[in-house]
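Peer 1: Just need the structure, nothing else, for what follows:
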Amino acid sequence: MRIHLTSVFVDDQAEALRFYTEVLGFVKKHDVPVGEKDRWLTVVSPEQPDGTELLLEPVGHPAAKAYRDALVTDGIPLAQFEVDDVAAEYARLSDRGVRFTQEPLEMGPVTTAVLDDTCGNLIQLVTPSR
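Peer 2: Below is the predicted model of the structure:
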């Protein structure tokens, strides 16, 4: 068994695609119309084009919006992405205008930072200690 797909709920799929590809550096994998305005829109790591897909899912369901918004209110990230060097990613993304709610912080076996994805979510970056 493997994780094939996971999702983040987004307010605007076009903005989410821009942020996740142009700012974070993911690449678009699937973009299929679903209904009149929504899309099955996934991105993947350029380092693992056949790896786990991230679905940029519209936050249309009231329960999904309430859940996502409650996490943000409490400062809890919805997803976590591993990077080679949190401090370097923090610097790179800060230079690109990304807002962080937590600067790089060593926490035992990991270093983490938390960013606002501009689409309604907090995302944690993590680098395991070597």
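Peer 1: Every contact and neighbour count from this point should use C-alpha atoms.
Peer 2: Will do.
Peer 1: Okay, helices next: where are they in the chain?
Peer 2: 13-18, 62-73, 86-95 (DSSP state H).
Peer 1: ok, for Arg68, nearest residue in space, not its chain neighbours?
Peer 2: Leaving aside its chain neighbours, Arg68 sits nearest to Asn121 (6.8 Å; criterion: Cα to Cα, 6 or more residues apart in numbering).
Peer 1: and for comparison, fold this next one:
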Amino acid sequence: MKHQLNIQVGFVKKHDVPIGAHRWITLVSPPDDQDGTELLLETNEHPAAKEYQEKLFAVGIPVTMFGVTDIHKEYKQLIEKGVQFTLKPTHMGELTIAVFDDTCGNLIQIIQK
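Peer 2: Below is the predicted model of the structure:
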């Protein structure tokens, strides 16, 4: 499941370039906007990166956040695709947030203003 998350949340691969033992991979969303914002996937092979990732996850801190126009719709669609949320859509002041597990050791937050 860990390599399927990008499909579940609507990303498609734009670049996949071998770099030694690793790969430089970027994703875009929506699929029909190849010139839009790219998300770069980074390796966590370095011990400091791995420790940082594990500690953020352990205390429930998301590593990134995406803005959405209808958080309840996104939440429902992601739940239907098997995405596991650690925080259901929750109203906080002027914002509504939800947090899900990306299955790769990270928490991702979605937010609606």
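Peer 1: care to give me the TM-score?
Peer 2: Remark: TM-score between the superposed chains equals 0.91 [TM-score structural alignment, normalised by the length of structure 2]; 112 aligned residues with a Cα RMSD of 1.6 Å.
Peer 1: sorry, back to before: in TSV, list the helices of structure 1 along with mean neighbour count and distance to Glu53 of structure 1.
Peer 2: Listed next are the helices of structure 1 as TSV, based on neighbours: other Cα atoms under 10 Å; distance: least, Cα to Cα, whole Å:
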stretch	mean neighbour count	distance to Glu53 of structure 1
helix 13-18	18	13
helix 62-73	14	19
helix 86-95	16	21
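Peer 1: Next, format those helices as a markdown table and append distance to Pro46 of structure 1.
Peer 2: Shown next, in a markdown table, are the helices of structure 1 (distance: least, Cα to Cα, whole Å):
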| stretch | distance to Pro46 of structure 1 |
| --- | --- |
| helix 13-18 | 14 |
| helix 62-73 | 27 |
| helix 86-95 | 16 |
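Peer 1: Can you tell me what Val98 of structure 1 aligns to in structure 2?
Peer 2: In structure 2, the residue paired with Val98 of structure 1 according to TM-score structural alignment is Val83.
Peer 1: Distance of its match relative to Leu41 of structure 2?
Peer 2: To Leu41 of structure 2, Val83 of structure 2 is 19 Å away according to Cα to Cα, to the nearest Å.
Peer 1: same deal with Leu27 of structure 2?
Peer 2: 8 Å.
Peer 1: swap in Val12 of structure 2?
Peer 2: 12 Å.
Peer 1: what's the answer for Ala21 of structure 2, then?
Peer 2: Distance from Ala21 of structure 2 to Leu41 of structure 2, by Cα to Cα: 15 Å.
Peer 1: Looking at these two, which one has more neighbours?
Peer 2: Leu41 (11 against 5; other Cα atoms under 10 Å).
Peer 1: if I look at the more buried one, how far off is Val63 of structure 2?
Peer 2: 12 Å.
Peer 1: Give the residues shared as contacts by the two.
Peer 2: Residues touching both Leu41 of structure 2 and Val63 (Cα atoms under 8 Å, 6 or more residues apart in numbering): there are none.
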